[in-house]
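Chemist: give the three-dimensional model of this entry:
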Amino acid sequence: MTTYDWLNRLPKAELHLHLEGSLEPELLFALAERNGVALPWADVETLRKAYAFNNLQEFLDLYYQGAAVLRTEQDFYDLTWAYLQRCKAQNVVHTEPFYDPQTHTDRGIPFEVALTGIDQALKDGREQLGISSGLILSFLRHLPEEAAFRTLEQAMPYREAFFAVGLDSSEMGHPPSKFQRVFDKARSEGFLTVAHAGEEGPPEYIWEALDLLKVSRIDHGVRAAEDPRLIDRLIDEQIPLTVCPLSNTKLCVFDDMSQHNILQLLEQGVKVTVNSDDPAYFGGYVTENFMALHDALGMTEAQAERLARNSLEARLA
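Modeler: Now for the predicted structure:
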């Protein structure tokens, strides 16, 4: 059995995945045609060539452009179902994906359209594929907190469809503290909380996410390594980090996979997990991320098993 096959067969959970970021170019073009959306790229190959990013913002600009093809309930169902098929192929037995309501409501798509399509696909995934799941509603941090409050309000009639709220988009200049009140409100309504912190942002953002947003998990978190006190806390409290290796190198958080710190964090006792973030844009799903750690960092089978076990233990839904 090849290393890839062995890694692929490991039972895994994925805890950091943006559904809009799993929109493969082929599906993107198919939905554009179905919905009569004009695209700035001539074909799938031209679009793939555009996936060269120098930072998070360059990626986000393309990501929001791609999401514009998602218009109908069926589109969101097809997007989610395609992702779940990837999960099935890679033995991802549980997933807790994010979706960004504001990416869609801000361009005139009614709130319930996206959520209904996603929710139905996740239900079908549970029944037909045996993949358990829970949806995380994520706020866009480059928008004002008032916009997040409006989104939370819009979501309340559909509260059974998601179990947690998150925080994503451009990190620099948008600290978690900006969203303290809306996270307080979400927790008072019974939702768990997670937040992107310490990807491009400093370790201070991780402290804020823990202390002000009271998160159960940190998304990314690789810059925690710069703060020994923070590392001690993450270990003591066993706060999971949902690390995305291919994403981190694609967005130049690390110049090369050989510099990635995930295995060092693992060996220190931090509860790190392996995830794919926006796999259509970053070159692979969960197994490809594991494989990259094997190829560039010499990850052992024992380390792979611990990382996979961490993901199953760090699930919240």
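
Chemist: use CA for all of it now, contacts and neighbours both
Modeler: OK.

Chemist: the closest residue to residue 21 other than its chain neighbours: neighbour count?
Modeler: Distances taken as CA to CA, 6 or more residues apart in numbering place residue 278 nearest to residue 21, at 4.0 Å, with adjacent residues excluded. Per other CA atoms under 10 Å, the neighbour tally for residue 278 reads 24.

Chemist: would you do the same for the sequence below? I want to compare the two.
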Amino acid sequence: MNFDAIPRQQLPALLRTMPKAELHLHIEGSLEPELIFRLAARNGVALPYASVEALRAAYAFTDLQSFLDIYYAGASVLIEETDFFEMTWAYFQRAAADNVVHAEIFFDPQTHTARGVPMEKVILGLHHAAERAHQELRISSRLILCFLRHLSEDEAFATLEGALPYRRHFIGVGLDSSERGHPPEKFSRVFARCRELGLEVVAHAGEEGPPAYIRTALDDLQVRRIDHGVRCTEDPTLVERLARERVPLTVCPLSNVKLCVFPNLAHHNLPALLDAGLCVTVNSDDPAYFGGYVNQNYLELFAAQPGLGAREAWQLAANSFEASFVADATKAAWRLQLDAVFRAAGA
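Modeler: Sure thing, here's the model as predicted:
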């Protein structure tokens, strides 16, 4: 394809309409303030904020932990299966509007079971929303259970055991929450058990944590994807390895700025990661808190980085399909859809 034939002014429309997968989305992080207040009223949960506006005004984060404090407070309104369903269905509607054809969704059961919410309500609420999205919106999806890394490995084991009766509803496990002081190897045994069970394994690494965490996630946890991973550029040999092994990085530009990993999108290193041949993808992370869903991440990143054009847009979307946990035939079908959109745009 001749990507240079697509003028820059056509890029925003192309970014919106091209099919894409989203691989780094925390479903609890899609909980918009309006829905938080509605669920709080329905479930009799007292919130430390007087209004939707007051809650939004609190979204001035200085680091990951300052965000997590508000994130967990917001999740406290999720109690019944229908709450999880409503939250997830709201995300899928926004994803459909962004031309997301596939989503791999993180969920944090420990955030809920610690409050006495049964595992069944969490997983079935998400699952039923995913079923409806497939039927009505033609979005395929997978669920990935995440362990909270600030808690112990024993608690992760207990969470895994509690989730196994619903094994058919999730395809893998991940590792999220506070990265500093909680290296991947803290969870070596539970990840080994997950691999024995045939689960896909991914982990957050190299967001606030050092490049060494990325190496440990690869070597010790044997993950197939790195979530974030932007600090890999501090270690050139690691960058070479990631490129050689085609280890996907699920990068979240607006999140990185909101949590002060980069001062602004103009300074984001995603173009350098692409130039190094890495399998980089664009995702929204916790879109209700970080200023936008996946298309907003694409639009603002490309507006801030004049060197990104149609070729990079195509590559990022293609990478999202390559990095997904689906059959090769399905990936190939999405690629054909992607190519058709770009040819229609003049490439």
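
Chemist: residues contacting the residue mapped onto residue 134 of the second structure from the first structure?
Modeler: When the first structure is aligned by TM-score structural alignment, residue 134 of the second structure is paired with residue 126. With contact set as CA atoms under 8 Å, 6 or more residues apart in numbering, residue 126 of the first structure has these partners: 132, 133.

Chemist: thinking again about what came up before, alignment lookup: the residue nearest to residue 21 of the first structure to the second structure.
Modeler: Residue 278 of the first structure maps onto residue 286 in the second structure, by TM-score structural alignment.

Chemist: kindly report the same for residue 16 of the first structure.
Modeler: Match for residue 16 of the first structure (TM-score structural alignment): residue 24.

Chemist: so that match sits in a helix?
Modeler: No - Residue 24 of the second structure is assigned strand when assessed by DSSP: H, G, I helix; E, B strand; the rest coil, not a helix.

Chemist: and for the nearest residue to residue 226 of the first structure once chain neighbours are set aside, the neighbour number?
Modeler: Excluding its sequence neighbours, the residue lying closest to residue 226 of the first structure (CA to CA, 6+ apart) is residue 203, at 7.0 Å. Applying other CA under 10 Å, we find 21 residues neighbouring residue 203 of the first structure.

Chemist: map residue 203 of the first structure onto the second structure.
Modeler: In the second structure, residue 203 of the first structure lands on residue 211 (TM-score structural alignment).

Chemist: now do residue 111 of the first structure
Modeler: Checking TM-score structural alignment: residue 111 of the first structure goes with residue 119.

Chemist: list the contacts of that match.
Modeler: 109, 112, 113, 162, 163.

Chemist: cool, residue 74 of the second structure as well?
Modeler: Contacts of residue 74 of the second structure by CA under 8 Å, 6+ apart are 31, 36.

Chemist: tell me which element it falls in.
Modeler: Using DSSP states H and E, residue 74 of the second structure sits in helix 64-75.

Chemist: how about that helix, aligned to which bit of the first structure?
Modeler: Against the first structure, helix 64-75 of the second structure falls on residues 56-67 (TM-score structural alignment).

Chemist: quick one, strands of the first structure?
Modeler: Under the criterion DSSP state E, the first structure contains strands at 12-14, 92-95, 98-99, 132-133, 136-140, 164-168, 192-197, 217-220, 241-243, 272-274.

Chemist: was I right to think the residue nearest to residue 21 of the first structure contacts residue 15?
Modeler: No - using CA atoms under 8 Å as the test, residue 278 of the first structure is too far from residue 15 to be in contact (12.0 Å).

Chemist: what is the neighbour count of residue 300 of the first structure?
Modeler: Residue 300 of the first structure, neighbours per other CA under 10 Å, totals 12.

Chemist: what's the answer for residue 6 of the first structure, then?
Modeler: 11.

Chemist: map it onto the second structure.
Modeler: Aligned counterpart of residue 6 of the first structure in the second structure: residue 14 (TM-score structural alignment).

Chemist: what does residue 174 of the first structure give?
Modeler: By TM-score structural alignment, residue 174 of the first structure lines up with residue 182.

Chemist: against residue 336 of the second structure, how distant is that match?
Modeler: Distance, residue 182 of the second structure to residue 336 of the second structure, using CA to CA, to the nearest Å: 41 Å.

Chemist: swap in residue 250 of the second structure?
Modeler: Computed as CA to CA, the residue 250 of the second structure to residue 336 of the second structure distance reads 22 Å.

Chemist: which one of the two has more residues nearby?
Modeler: residue 250 (27 against 11).

Chemist: where along the stretch 51-200 of the second structure do the helices fall?
Modeler: 52-57, 64-75, 81-97, 109-113, 119-132, 153-163, 188-196 (DSSP state H, counting those that start in this stretch).

Chemist: those into CSV, with extra columns for distance to residue 43 of the second structure?
Modeler: Below are the helices of the stretch 51-200 of the second structure laid out as CSV (distance: least, CA to CA, whole Å):
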stretch, distance to residue 43 of the second structure
helix 52-57, 17
helix 64-75, 12
helix 81-97, 9
helix 109-113, 14
helix 119-132, 15
helix 153-163, 24
helix 188-196, 34
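
Chemist: so which of those is nearest residue 321 of the second structure?
Modeler: helix 81-97 (15.3 Å; CA to CA).

Chemist: what's the mean deviation for the closest one versus the first structure?
Modeler: Superposed on the first structure, helix 81-97 of the second structure shows a mean distance to its aligned partners of 0.3 Å (mean CA distance after the TM-score superposition for the first structure).

Chemist: how far out from the middle of the chain is that helix?
Modeler: 15 Å (CA atoms, centre = their mean, to the nearest Å).

Chemist: for that helix, buried residues please.
Modeler: For helix 81-97 of the second structure, the neighbour count (16 or more other CA atoms under 10 Å) marks 81-92, 95-96 as buried.
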